[in-house]
Each structure stands twice: as structure tokens, then as C-alpha cells.
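Trainee: give me the fold of what follows.
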Amino acid sequence: MEEIVSKLVKRHKTNCPFTIARTLGIHIQFHDLGTNTRGVYYRKLRRRLIVIHNQLSAEWQRFVCAHELGHDRLHRGMSRFFLEEHSYFNPGKFERQANLFAVKLLTSFDEAQSGETSEQICARNGIPVEMHQFY
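Mentor: Next up is the predicted model:
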């Protein structure tokens, strides 16, 4: 995963998930997704789409975009909806991997200072508190 993130950042010269997604041809839309869904990655034929809940804070929107970009890079051909409806496989593993991908991407230009905690690094990079555990 570190190699995938490193190549993305090096190739696009940024760790901004919105810029990377758009450069990769992934369309980004903002819609009301209700109270339980922050974002969705969807692939139909050759069109890729990230939908982000429009009521989220800017910090969460950025994280969700990075998370959904992680699904695009790590889980091609996999659909959470298909997994939940037609298999006994738990999609939680893929969600944790996408969270880890997002944290690695968003902290890719940053190095820990001496004596600095992981929470401080995550806060400095705009990672929501709930996701600090993935650093």
C-alpha cells in the first residue's frame, strides 16, 4: 500500500485526493447521502464515480475522497454492495484498508517531529479524530 501511495503522490506531485481523483478520470459529486453514509465509490462500465455526502465538514469531505480513492486503487472490481448481498465475506476489511490508505495519502508529505504524537500529526494534516487510529 505504501508503494501505491508513494507512486500516486510522486506522479501527481500532490497528496490532494480531489486533484488525484480528477486527474485519474474519476468524477466527484456531492449529494445528500442520508445520516449513515459519508461516501460511495461506484464503477459502472468504464466510468468511475466518487459521491461524497454534501453535509460533511471540509475535513471529512477530504478524508472521504481519499478513502474512496483507496477503494479505486486497492479494490478494483470489488463492490461492497455485491459482497454484502451475495456473499458471506465481511467488507469491513476493505473499509479498514481504505481508511489506512486515506491516512497514508493525507500524511504523505509530512514527517513526525521529535516528541510529536500520532494524534498531533493527524490533526496537523486534517485527519478526523475518529481516523487517528489508522496512522
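Trainee: only C-alpha atoms from now on, for both contacts and neighbour counts.
Mentor: Will do.
Trainee: how about the spatially closest residue to Leu56 that is not a sequence neighbour, what does it touch?
Mentor: Nearest non-adjacent residue to Leu56, counting by Cα to Cα, 6 or more residues apart in numbering: Arg38, 7.5 Å away. Listed by Cα atoms under 8 Å, 6 or more residues apart in numbering, the contact set of Arg38 reads Ile52, His53, Leu56, Val64.
Trainee: now render these as a markdown table, adding secondary structure.
Mentor: Formatted as a markdown table, the contacts of Arg38 follow (DSSP: H, G, I helix; E, B strand; the rest coil):
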| residue | secondary structure |
| --- | --- |
| Ile52 | strand |
| His53 | strand |
| Leu56 | coil |
| Val64 | helix |
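Trainee: for the comparison step, fold the sequence that follows:
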Amino acid sequence: MEWIDNIIAGLLETYETNDPYELCDYLRIKIIKLEPNNILLRDKDAFYCRDLENNEVIFIKDNLNKILEKFILLHELGHALCNPDLLSAAFTFCNKGKTEKQANYFALKLSGVMFDETELQGMTLKQISAYTGIPYRALMQLFLK
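Mentor: The predicted structure is shown next:
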């Protein structure tokens, strides 16, 4: 996914940060926190949406821990930047598995999380998820073919 690496390199060069709050601010993507049972979330942690006038919003649960919240914001930012033709990552008929994998890859790479193979030796993906704060589903998509 070299093209995603290029997007990330451009972001880091231009904005000199990998912080999702700062990046959303620079890119004029609003972050709106919602109660977990809000119908807009449709049982998801978050979703990205762009309207017909190109206003962009990430709706996210207001009860996530900070590590998970940052990863999820990076994931949704990945939808915004890697699939700019999508109006919404939640309500689309495109190849959902492919766009989710791209957004997870984007979030993982931009987060700067480094995996120390020695430290993680013998751990399951669930244990690695708990250790790093990266959602289990994201790790599954990225590391299990």
C-alpha cells in the first residue's frame, strides 16, 4: 500500500504531526462526539461523513478511552483521505472490506505504533490488541490473510 504511505508522508511533511485532532483541525474535518446509543452511530464506534458541499465530519462515541479514540479517529481520517470519492464510510456500496483494511493500515502507520517482535513473542492478536490499544478487528484485517 505504497500509495497510502505517500499520503502519510505528505501529511507528516506538511503538518508535522500525526495527532488526529490536529490533523482534523488542519483539514477542516469536524469531530462530533455522540452518546454511544445515538442512532447515527448504528452500533459502531465512529463513522466519517462528507456532505454534498464537502463539509466533513467524524462522528465518534463519547465514552472511548483516549488510546482507542485516537486510533479510531486516525481510521476515519484514513477513510477521508484514502477514499475521497466516498460520501460516507458507513453507508456505502463499495468494497467495504478493502476500504476498511486501507483505513486500518492508514491508522496503524500514521499512529507510529512500532511492534517489538521480542516483546510480542507468543502473544495472541487479542493480547497484542490489549497491549497496544489497537482494536482487535483492525489487527485481524491487517495481519491475517
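Trainee: let me see the TM-score of these two.
Mentor: The TM-score (TM-score structural alignment, normalised by the length of structure 1) is 0.77; 129 aligned residues with a Cα RMSD of 2.8 Å.
Trainee: okay, the residue nearest to Leu56 of structure 1 and Ser118 of structure 1: tell me how far apart.
Mentor: 24 Å (Cα to Cα, to the nearest Å).
Trainee: how about Thr107 of structure 1?
Mentor: Taking Cα to Cα, one finds Thr107 of structure 1 at 11 Å from Ser118 of structure 1.
Trainee: what about those two, which has more around it?
Mentor: Thr107 (18 against 14; other Cα atoms under 10 Å).
Trainee: state the distance from that one to Lys10 of structure 1.
Mentor: 14 Å.
Trainee: circling back: buried among the contacts of Arg38 of structure 1? Need that as a selection in ChimeraX.
Mentor: In ChimeraX syntax, the buried subset of the contacts of Arg38 of structure 1 is picked out as below (16 or more other Cα atoms under 10 Å):
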select :52,53,64
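Trainee: nearest to Arg46 of structure 1 among the contacts of Arg38 of structure 1?
Mentor: Ile52 (19.7 Å; Cα to Cα).
Trainee: what does that closest one align to in structure 2?
Mentor: Residue pairing (TM-score structural alignment): Ile52 of structure 1 is matched to Ile60 of structure 2.
Trainee: from memory His71 of structure 1 sits against Ala98, does it?
Mentor: Yes: His71 of structure 1 lies in contact with Ala98 (Cα atoms under 8 Å); the separation is 5.8 Å.
Trainee: report the secondary structure state of Trp3 of structure 2.
Mentor: helix.
Trainee: next, count neighbours for it.
Mentor: 9.
Trainee: do the same with the one 10 residues further on
Mentor: Other residues near Glu13 of structure 2 come to 10 when the count uses other Cα under 10 Å.
Trainee: aligned partner of it in structure 1?
Mentor: Using TM-score structural alignment, Glu13 of structure 2 pairs with Lys10 in structure 1.
Trainee: how about Thr99 of structure 2?
Mentor: Checking TM-score structural alignment: Thr99 of structure 2 goes with Phe94.
Trainee: wait, what's in contact with that match?
Mentor: His71, His75.
Trainee: separation between it and Arg73 of structure 1?
Mentor: 12 Å.
Trainee: okay, now Arg124 of structure 1: neighbour count?
Mentor: 11.
Trainee: ok, now which ones touch it?
Mentor: Counting by Cα under 8 Å, 6+ apart, Arg124 of structure 1 has no contacts.
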